[in-house]
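# My questions are about this predicted structure, shown below with the sequence.
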Amino acid sequence: GRHLWLRATGSTLGSQFIDTFVVLTVAFAGQLALGEIVAITLFNYGYNVGIAVAITPLVYAAHAAIDRYLGHDLATRLEESAEAS
């Protein structure tokens, strides 16, 4: 649970930028100038990162609720198992 924020938000940072830029480039190549594609990419990226940061408290709340439901011992064993794989 220590690095939950990094896993929840950090993975979004790189993947959303690449995904957004590639999809927009493929979809609008020849229809929009590269500068327009970059501008749209940056706006979409900012939006996606903003949403990821905004929902971080919900991710922590869900994690805590699952831990309470499963019990500390089972939740810890499952976390350790997931980290090992």
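Noted; the coordinates are in hand.
# For the rest of this, base every contact and every neighbour count on C-alpha atoms.
OK.
# and the residue sitting nearest the centre point of the chain, what is it in contact with?
For the chain, the residue nearest the mean C-alpha position is T12 (3.1 Å; C-alpha atoms, centre = their mean). Shown in contact with T12 (C-alpha atoms under 8 Å, 6 or more residues apart in numbering): 49, 52.
# how close does it sit to L4?
13 Å (C-alpha to C-alpha, to the nearest Å).
# next one: L42
25 Å.
# again with E83
For E83 relative to L4 (C-alpha to C-alpha), the value is 12 Å.
# more neighbours, the two?
L4 (13 against 8; other C-alpha atoms under 10 Å).
# Which residue, other than its chain neighbours, is closest to that one?
Excluding its sequence neighbours, the residue lying closest to L4 (C-alpha to C-alpha, 6 or more residues apart in numbering) is Y60, at 7.6 Å.
# Can you list the buried residues in the helix or strand where that neighbour lies?
Secondary structure from DSSP states H and E places Y60 in helix 56-70. Neighbour counts over helix 56-70 (16 or more other C-alpha atoms under 10 Å) mark T56 as buried.
# try this one next to it:
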Amino acid sequence: MTPNGDGHNDVIDFSGIKKFKNFSAVIFDRYGKQIFKANEQNPIWDGKYLGRVIPTATYWCIVSWEDRISRKQFKISTWILLKNRRNNE
């Protein structure tokens, strides 16, 4: 993720799964501090915390939702490499 405003990889968008039952997406820093929590009204993370640019680092994400057919809860943990770069780098 490179949230530098160039239109490429600027955000992480959970819109495709936000309407699933029991949807949750939370992003944490390496110390476990929650820096973003997606919801139906705000499913897009712009790579900022409290409106401020955060440092280049690896962040962690936990996404969960209930499958509509099986009614099983799915949970995925993954990482996000965020690089804060200017357009000319």
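Nice, thanks for sending it over. Just so it is clear, the structure is predicted and the values come from calculations on it, not from any experiment.
# Any chance you could compute the TM-score here?
Remark: TM-score between the superposed chains equals 0.26 [TM-score structural alignment, normalised by the length of the first structure]; 35 aligned residues with a C-alpha RMSD of 3.3 Å.
# Please state the offset of the helix holding Y60 of the first structure from the chain centre?
Relative to its chain's centre, helix 56-70 of the first structure lies at 17 Å (C-alpha atoms, centre = their mean, to the nearest Å).
# next structured bit after it?
In N-to-C order, the element after helix 56-70 of the first structure by DSSP H and E is helix 72-84.
# Mind giving me the packing neighbours of that next one?
Using 3 or more C-alpha pairs under 8 Å, 6 or more residues apart in numbering; DSSP states H and E as the contact test, no helix or strand touches helix 72-84 of the first structure.
# Next, the buried residues of it.
Under 16+ other C-alpha under 10 Å, the buried positions of helix 72-84 of the first structure are A75.
# re the thing from before, which parts of the helix or strand containing the residue nearest to the centre of the first structure are buried?
Assigned by DSSP H and E, T12 of the first structure falls within helix 11-28. For helix 11-28 of the first structure, burial by neighbour count (16+ other C-alpha under 10 Å) applies to 12, 16-17, 20-21, 24-25.
# In a markdown table: those, plus distance to T56 of the first structure.
Shown next, in a markdown table, are the buried residues of helix 11-28 of the first structure (distance: C-alpha to C-alpha, whole Å):
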| residue | distance to T56 of the first structure |
| --- | --- |
| T12 | 12 |
| Q16 | 16 |
| F17 | 19 |
| T20 | 21 |
| F21 | 24 |
| L24 | 27 |
| T25 | 29 |
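# Can you get me a residue count around V26 of the second structure?
Neighbours of V26 of the second structure under the rule other C-alpha under 10 Å: 17.
# Cross-check the contact I'm expecting between it and S64.
No: contact criterion C-alpha atoms under 8 Å: V26 of the second structure and S64 do not qualify, at 9.2 Å.
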